[in-house]
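Novice: sequence? don't have it. structure:
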């Protein structure tokens, strides 16, 4: 049986069986956070996850990023095409991510820093949520030594469920379709792994240094 046939039967079944419960969240946090409190909780937990959090604003975002690029001594900066910035005060080479890794593997894996637009931040876990699409390839958050995530304050949500729903809504609006992204990624901080002797090593599976700019 083909994939389309299976999905077709599922859709037909959902239409015929209206008693199937809706997969809505069945819990609520008894604490009613203000957005300012949610922001502070997010910053605390994200910092505990070893990310470097910088608070900025829409007007000062570019200068904040330029300062970070100087701090990490970025030589080449990969940015996704959904990142709309004009970084005129840096000496780093700015490289838009417009080519497939199959065509530019050597160049992409030689870049030291990337800039990625986050879709949401999850306050109670201290993580950022990403979605992969043609304007934001998944590798942009994985292949560089340093990664700078840009996070709008209004996209910070309380929990993981709300984060997933936020990303799904973003992708539906972006594409105008019900098709979900090929990847939804949540990042806590720098890549960390440990061997059998419990020696933690940074940067094996992703960036060694992670900044989150909240604006």
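Specialist: Perfect, thanks for sending it. Note that the structure is a prediction, hence the values are computed from the model and not measured.
Novice: Every contact and neighbour count from this point should use C-alpha atoms.
Specialist: Noted.
Novice: Need the distance between the two termini of stretch 151-159.
Specialist: Using CA to CA, to the nearest Å, the end-to-end distance of stretch 151-159 comes to 16 Å.
Novice: Please apply the same query to stretch 29-43.
Specialist: Start-to-end, stretch 29-43 (CA to CA) is 19 Å.
Novice: Going by neighbour count, list what's buried in that stretch.
Specialist: Using 16 or more other CA atoms under 10 Å as the test for burial, stretch 29-43 gives 38-39, 41-43.
Novice: here's the one I want to compare it with:
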């Protein structure tokens, strides 16, 4: 391109940019603000499960420890799980996930146990795990996403390293959309300090870097299974048993 042609080209570009930046009056759009907003609909759990399946995860609802335990044992058998990393959060203790895994002959590592290991041992145990189990802090129904906030009882290795990830979601912690999440994080803050790390996991790990082909399980878990714990159902069962 000659100097004169280059100058003419740049002049046209400059003029076009200036024309686009000029002040002009606009009219308010008649499109209602609700258009394009999905949210969770009338049934957040059903919407969450639908989106989970869409992104390649495998959801299952449960109302009892027995059902949750049966699912865990099924995963252990299906994927020949020998080692697991389990975040020792309250919901996992209530569902007795650690006991179920150990009862199935799985070697379990918790954040407390890993904390006392030297760095090399801790790294080796994490990378050797076949299964990672964690309770999601929240879930997003609109996108089928799991939300994990860092904390003393939660190691990110449980959600990032093992090839199979099992997430447990309390149905009362399913949010309609991402718009609700910042307020929940603020509630979790201590003296205004937010969690150091917040991760949103939407289905199994995927990448399209290799020849523009979508590949699953390259940078993280290739299998994501989600147990949705309907706490109300479990509580009602326990109340009936107590009365009987």
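Specialist: Ah, there it is. Because the structure is predicted, anything quoted here is derived from the model rather than measured.
Novice: What would you report as the TM-score here?
Specialist: TM-score for the superposed chains, counting by TM-score structural alignment, normalised by the length of the first structure: 0.76, backed by 183 aligned residues with a CA RMSD of 2.3 Å.
Novice: Among the buried residues of stretch 29-43 of the first structure, which ones are in helices?
Specialist: 38-39, 41-43 (DSSP state H).
Novice: mind checking what residue 49 of the first structure lines up with in the second structure?
Specialist: In the second structure, the residue matched to residue 49 of the first structure (TM-score structural alignment) is residue 55.
Novice: does that match really touch residue 203, like I thought?
Specialist: Yes - with contacts counted by CA atoms under 8 Å, residue 55 of the second structure reaches residue 203, the gap being 5.1 Å.
Novice: shared neighbours of these two, which are they?
Specialist: Both residue 55 of the second structure and residue 203 are in contact with residue 144, where contact means CA atoms under 8 Å, 6 or more residues apart in numbering.
Novice: quick one, which of those two is more surrounded?
Specialist: residue 203 (26 against 15; other CA atoms under 10 Å).
Novice: And the more buried one, what's its match in the first structure?
Specialist: Aligned by TM-score structural alignment, residue 203 of the second structure pairs with residue 189 of the first structure.
Novice: so how far is residue 119 of the first structure from its match?
Specialist: Residue 189 of the first structure is 16 Å from residue 119 of the first structure, by CA to CA.
Novice: between the buried residues of stretch 29-43 of the first structure, which is closest to residue 58 of the first structure?
Specialist: Nearest to residue 58 of the first structure, judged by CA to CA, of the buried residues of stretch 29-43 of the first structure is residue 39 at 16.1 Å.
Novice: The closest one against residue 156, yeah?
Specialist: Yes - using CA under 8 Å, residue 39 of the first structure is in contact with residue 156, at 7.0 Å.
Novice: Which strand or helix spans the residue most central in space within the second structure?
Specialist: Geometric centre of the second structure, nearest residue: residue 146, 2.2 Å, by CA atoms, centre = their mean. Per DSSP states H and E: residue 146 of the second structure is located in strand 145-149.
Novice: Which residues does the next helix or strand after that strand contact?
Specialist: Heading C-terminal from strand 145-149 of the second structure, the first helix or strand you meet, by DSSP H and E, is helix 157-160. With contacts defined as CA under 8 Å, 6+ apart, helix 157-160 of the second structure is touched by 85-87, 126, 131-134, 165, 220-221.
Novice: same thing but 10 Å
Specialist: Outside helix 157-160 of the second structure, the residues within contact range by CA atoms under 10 Å, 6 or more residues apart in numbering are 84-87, 109-111, 123, 126-127, 129, 131-136, 148, 164-167, 199, 201, 205, 219-221, 224.
Novice: Please compute how far the longest helix seen in the second structure lies from its chain's middle.
Specialist: In terms of residue count, the longest helix belonging to the second structure (DSSP H) is helix 3-21. Put simply, helix 3-21 of the second structure sits 47 Å off its chain's centre (CA atoms, centre = their mean, to the nearest Å).
Novice: equivalent range in the first structure for that helix?
Specialist: So helix 3-21 of the second structure sits over no part of the first structure, by TM-score structural alignment.
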